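> fold the following.
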Amino acid sequence: MGIPHGKDGGAGDRRAATLADTVDRLRAELEQLRSAAGTTAVLEQAKGLLSERLGCGLAAAHTHLLEIARDSGVTPEVAARLLLTPEPGGEGRPSPGGRTIPDLVARLRAVSRTPAAPPPGPAPPAAGGLGEQIEQTQRIGNLGWGLWDLAGGRIYWSDQLYRIFGRDPSEGPLPLDRLPERVVAGDVPLVVHLVRTLLDGSEKVDNEIRILRGEETRDVRLMGEPVLDAFGMPAAVRCICQDITRWRLGERALKASRVQLERRLIAAERHQAIEMQRSILPLPDGIVTKPGLRAAVRYLPAGHSARVGGDWYETTAIDGEGVFLAIGDVSGHGLTAAAAMARLRNGLSGLAFSGAPPDRLLGWLNRLTLHWPTSLTATVLAGRYDPARRILTWAQAGHLPPLLIRDGKAITLDPPEGILLGAMEIPEFELETTSLEPDDLLLLYTDGLIERRERGLQEGLDLLIRAASTADSYDPEGLLDHVLRAFGAPNPNDDTCVVAIQIE
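So this is what the prediction gives:
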């Protein structure tokens, strides 16, 4: 009999494979542990930062971190990393704020509404027990009360009310008509109105005011009601004041942290959108030469940090088909608009090689727009330039018509019919033919150039025509520089794309 081969070798291979799987699994688990440890460290640092800013404990800081993440639409880990990112420009960290007391106040109100069972342990002393508890309640809640006896002319203040107003008890309480003297100037009309309301006996008051206590300003909640006699006339006024300064400081610090996080999220999204645009839509340096024409391009992102848009252009030479020209603008801003811009531009660039006329290309592009996962609209102008005959055949989908500059005079070309992409299932696009001459200039542009909040579309178009007609140079780059100078600063709310084409 022969000796069998491969049995022991097969078992060895299986053991080696099992060992390799085990090593891979252990490596993956080690990476997970490292990642979890890193995440935990970031969360702890962010909690420490919030604890310092808000003047609260680590548990409360953790709660605030979760609230910030929830309100900002990001995970707690992302929120923590963004909060720990240094401020641009070298701004200092906010000074630590005070602790808030909403939990203490809520407990006191609950106790006042619902009798609670006595806690285990020794009972409080019977003599003076209630008075001591009231005093402690005022101290913990920073609450003080006052009573103005209008009939007898006497005024009573609790010890805590003296502390809230920073007033020496030896000076006595303040009359109602002198309360406006102790508030900031901006709150004087409000306090005068509140005092009059109480003295008229018409209704209760509950407002926040800012009082002056030495060199500092304190936020105080003032709650008061008139006490009426048998004839319905005010006989006294009762008020409760609560110093809520630390609460408001905590709220302002928390709001500042949220604003900081939102600003950094917006800046991160803007950076990603601009990088995406640059990778998809590289801007040429200087003049671009195509068969029968020379072109220059300018692209200006929106001045506002949150509004990177989806403007784009295309100039492509196609063998036997002349030069394909296009410019467009996708609705919306940010990464969504940049991604949609890439899809439409690439789609149209590919369709252009089919040799189909521009009106048919726009019809196909409209179908592509309708199948975008989210609601989307866009404007596009597309054309084919025949350098042999100097003829531009073009169509538009809700886009602004080109500007023709000939012999120093600028006019707007009459646009063919066409509705913006994504508005209808089966739109109709007409085709237009324009004969051009040597040294003619065409200006293609998006609405960010001429439309501003402070002026209408027609006013901006008139400005563009004047600027193009008075240019010092009719070189493509010289024309673009002159036009952009005429419009001043970039549009703060929308991107701007301008293409100048000179016919040879």
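> for the rest of this, base every contact and every neighbour count on C-alpha atoms.
Fine.
> buried ones in the longest strand along the chain, by neighbour count?
The longest strand of the chain (DSSP state E) is strand 216-228. Neighbour-count burial for strand 216-228 flags Arg218, Asp219, Val220, Arg221, Leu222, Met223, Gly224, Glu225, Pro226, Val227 (criterion: 16 or more other C-alpha atoms under 10 Å).
> and it, what other elements does it pack with?
Helices and strands touching strand 216-228, by 3 or more C-alpha pairs under 8 Å, 6 or more residues apart in numbering; DSSP states H and E, are helix 188-200, strand 205-213, strand 234-243, helix 245-280.
> to compare against the first, here's another:
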Amino acid sequence: MVESTAEDWPVRVQRLEQEVAGLRRAMRTRALIEQAKGILAERQGVDPETAYAQLSQRSQRSNTPLVDVAADVVNGIAPPDRPAAVAVTAEAETPPVAPAAPRRTEALSITPEPRPLTVMAGLAPTKPPAWPDEAKRRLRRAVSAFTAADDITGLTSAVMANAGDPPPSGVAVFAAEPNGSLRLIGAEGWTSQQISEARRIPSLIATPMSEVVRHAHPVLFDGQAETDLALVGPGPAMVGYPIAIESRVTGVLLISWTQPREFTALDRSYLDRLAQESGRAVGRVWAQAIAGTAASLTGDLGWIQRVIDATSGMTQLLTPIRDAAGVVIDFYVAAMSPLAQADEPDALGRRLLDAYPHLLTNGIFDAYVRTLADGTPWEREPEPEDARVAGTWQRVVKGRRAAPIAGAIIASWRRVDEFVRLEEQVTQMEQLGHFGWCEWDPIGKRMWWSPGMYRLLGVSPRKGPLSRTALVELAEPESRPILTEALRRAAHGGQATVDIDLRRGGEELVRLRAFAAGEGPRPEETDPRGTVRLLVQDISVQLQLDEQLRRSQAQASAQRVRLAAEHELTRALMDLLYPARSFDHSSGPLRVVGRHFATDRTAPLRGDFCDAQLLPNGDLLLVVGDMFGSGLTAASAVARLMPPVVALGIAGLAPEAILAVLNTELHRLPDPPLASLALARVDHETKVATWAQAGHLPPILVRGRTATATPLKSPEGPALGLLPDAVFSSGAAQLEPGDTLVFYTDGVLDRRARDPLKNLSSKLGRGVRAGEPESALTVPTPARTDEACLVALSYS
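Below you'll find the predicted structure:
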């Protein structure tokens, strides 16, 4: 079994509060839905599950929330006895007009009719207007929420959520004390400041609530006319209803709006009925609400709050919360000093144990209760405790004190671990920044060194701070004069920055940068020297990094020069290989065109190449290739491959035999380069194209009569230079009039396409025109950041 710790309490409290809030919301609607299920089940003679299914179907068909559908079902019937808590529709249509005085009831009730002062508003109409369906639904939801409310908070929340349109800005409940004072026992929508100001209102102050108590009648203010009454709460427009036990008014229900508003006859009628229904909930939770407030307050504590606001420490004003037996079960945080509120901004206006649940386990809450009971101050020396700092739990050291005042207590605390934490932070910063600092005060004869100063100079802290003279002696001989001069200038109020060499611990040579500054002698002192402060930083690592950076920059510059020279040589070589970037040859009805798409002159050369030659017997020889690599290596390999191709073709070798010769030639080198190549010979008489390939992409045949483009099946053949004994084979394609055969390198492919080869075939099929091989050159869109070659042979 895992034991709970103090750190678990805030999480548990928050989770339980969320669960309770969720259960309350569910109870507000569940009772109404269950009531509607019962009505449908009785009316139609079905079981509850079927009745619930009917409710759900109505909700879906009308796109109306289920709780509103349930409210419509309940509002559509009127039981024989017509109790106010059940039958809403009929009474909502004609709300009853209340008598001049509050009704005598066995339970707690609220006078139903708001009869405003004659100078503020007119009376409610004798014949109330008809209510719209939305008002009936809202009142039914309010009745359900009142039934689920188990405390004054649930009551005020339900009133605020169902008070109509525009919605109110706040709802409050006051208890009337025998001496005429009013005590706030519950509020929703009020700020912490408003709650604090209205916590206890003396009888001498005339307010709308005191008028309700004095005349035992509701009071309505529309906020549009001036009044001599002191208005409290979040707005100028308000409605107050007396809460009465029999004929005695014991409290006030106050509903407020932030802006002045006009109360129509329908508004007054609806608010009357809402207050009447809330009276049943008030009667149920009234005793608990009275017991849960600080009933022992004997005076106005507002002046204490003003004093606390002016303090600079951690201070709180805590008023007790008692149970029915008068036992203190919690405290209400009525006021906080600015520093305390910054430390825990959400505590003001809450219960103490809700904001600080750990106080219940470490004995501090019990000490506060004893202080209130005994009337004697309490103080505790600083001790470690778990506290929430900036939203996180930390182990801190706090001293605490509490004193009773006017039925409440003032609690204060101070943290003494701040200095320890600050010193640890300084030590960490010194380690990260490789620095330390020291100070000499010749007047007070005091010296102080930081921990980083001892570590930086290799001096044991047991020896204590060194004098300025002893510090200078630690430096290397050539650095002592400049350090001495820097300290002298600082002693006379100047500043200086010097770099010195020093052997740390007498062994490791390090370079230090010293920043010296001083205040200079004070006028009343005769000693010409003043306080000197010295900040020293180890810059040895920084100097090493600077030196490495300089070397890297020099190497990068040399590399750029080499690359530039190689690039120029490569371009010159390629200019020799490609005196022209395109060609156009014909042999009878056969015509071949080609183009080398070059990049800009700053991009590295990739070694794509292409050529076509008209052989002596009238045949055409086509070649397209791509070197693996770039720069001078690729260019030299192209220069090695292209001349033999034409010579071997004139000699009559078949394409696969030429590839075998080229592969053997490359393997004569110690480290053979790799290349892909496609080679074709087209017979000018038979119009048969015989081709072979070495690791290259297949040519695409665009059939003229069908306007379709199909890649040819590749014969066997690995990349040139890959295998010393590679075997190559050839394939053949019979050309027909209108056909175009396209060879290319991968630079013309769209690599963003899912199938680049199929994408290129589709483009060629749509764009190539029969007998116009140059039309193939405009179809692909080679990326200008890469090289590409394309050769097109047409038979017209």
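> hmm, back to that, dump the helices and strands packed on strand 216-228 of the first structure to TSV, plus mean neighbour count and distance to Ala69 of the first structure.
Below are those laid out as TSV (neighbours: other C-alpha atoms under 10 Å; distance: least, C-alpha to C-alpha, whole Å):
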stretch	mean neighbour count	distance to Ala69 of the first structure
helix 188-200	17	37
strand 205-213	17	29
strand 234-243	21	30
helix 245-280	17	9
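> still on that earlier bit, residue range in the second structure corresponding to the longest strand of the first structure, please.
Alignment note (TM-score structural alignment): strand 216-228 of the first structure is unmatched in the second structure.
> repeat for stretch 350-358 of the first structure
Counting by TM-score structural alignment, stretch 350-358 of the first structure sits on residues 647-655 of the second structure.
> returning to what we had before: let's have the helices and strands packed on strand 216-228 of the first structure in a markdown table, adding distance to Asp440 of the first structure.
Below are these laid out as a markdown table (distance: least, C-alpha to C-alpha, whole Å):
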| stretch | distance to Asp440 of the first structure |
| --- | --- |
| helix 188-200 | 68 |
| strand 205-213 | 69 |
| strand 234-243 | 74 |
| helix 245-280 | 29 |
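> secondary structure element for Gly186 of the second structure?
Under the criterion of DSSP states H and E, Gly186 of the second structure resides in strand 182-188.
> residues in the first structure matched by that strand, start to end?
Going by TM-score structural alignment, strand 182-188 of the second structure sits over no part of the first structure.
> buried set for the next helix or strand after that strand?
Next helix or strand after strand 182-188 of the second structure toward the C-terminus (DSSP H and E): helix 192-197. Residues Ser192, Ile195, Ser196, Glu197 are the ones in helix 192-197 of the second structure that count as buried (16+ other C-alpha under 10 Å).
> any buried residues in the match of stretch 350-358 of the first structure, and which?
Of all the residues in stretch 647-655 of the second structure, those buried under the rule 16+ other C-alpha under 10 Å are Leu648, Gly649, Ile650, Ala654, Pro655.
> just the residues you listed now: which is nearest His215 of the second structure?
Closest approach to His215 of the second structure among these (C-alpha to C-alpha): Pro655, at 117.0 Å.
> biggest strand in the second structure by residues?
strand 392-405.
> mind checking how far it is from the chain centre?
Remark: strand 392-405 of the second structure is offset 33 Å from the chain centroid, using C-alpha atoms, centre = their mean, to the nearest Å.
> what comes into contact with the following helix or strand past that strand?
Moving toward the C-terminus from strand 392-405 of the second structure, the next helix or strand (DSSP H and E) is strand 408-415. Contact with strand 408-415 of the second structure is made by 297, 313-320, 368, 371-372, 382, 396-404, as judged by C-alpha atoms under 8 Å, 6 or more residues apart in numbering.
> quick check: angle from strand 408-415 of the second structure to strand 392-405?
Between strand 408-415 of the second structure and strand 392-405, the angle comes out at 140 degrees (axes from the mean of the first three to the mean of the last three C-alpha atoms, to 10 degrees).
> ends of stretch 388-396 of the second structure, how far apart?
For stretch 388-396 of the second structure, the separation between the terminal residues is 9 Å (C-alpha to C-alpha, to the nearest Å).
> ok so, going back, make a PyMOL selection of the buried ones in the contacts of strand 408-415 of the second structure.
To isolate the buried members of the contacts of strand 408-415 of the second structure in PyMOL, using 16+ other C-alpha under 10 Å:
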select buried, resi 297+313+314+315+316+317+318+319+320+368+371+372+382+396+397+398+399+400+401+402+403+404
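> which SS state does the nearest residue to Gln160 of the first structure once chain neighbours are set aside fall under?
Nearest-residue entry for Gln160 of the first structure: Gly144, 4.8 Å, with adjacent residues in sequence omitted and distances by C-alpha to C-alpha, 6 or more residues apart in numbering. The assignment at Gly144 of the first structure comes out as strand when based on DSSP: H, G, I helix; E, B strand; the rest coil.
> surely Gly144 of the first structure and Tyr156 touch.
No - between Gly144 of the first structure and Tyr156 there is no contact, the gap being 10.9 Å when judged by C-alpha atoms under 8 Å.
> between those two, who's got more neighbours?
Applying other C-alpha atoms under 10 Å to Gly144 of the first structure and Tyr156 shows that Gly144 carries more neighbours, namely 24 against 15.
> what sits against that one?
Gln138, Trp157, Ser158, Asp159, Gln160, Leu161, Tyr162, Ile164, Ile240, Cys241, Gln242.
> now with 7 Å?
Counting by C-alpha atoms under 7 Å, 6 or more residues apart in numbering, Gly144 of the first structure touches Gln138, Ser158, Gln160, Leu161, Ile240, Cys241, Gln242.
> between those, which is nearest Leu30 of the first structure?
Using C-alpha to C-alpha, the contacts of Gly144 of the first structure come closest to Leu30 of the first structure at Gln242, 53.6 Å.
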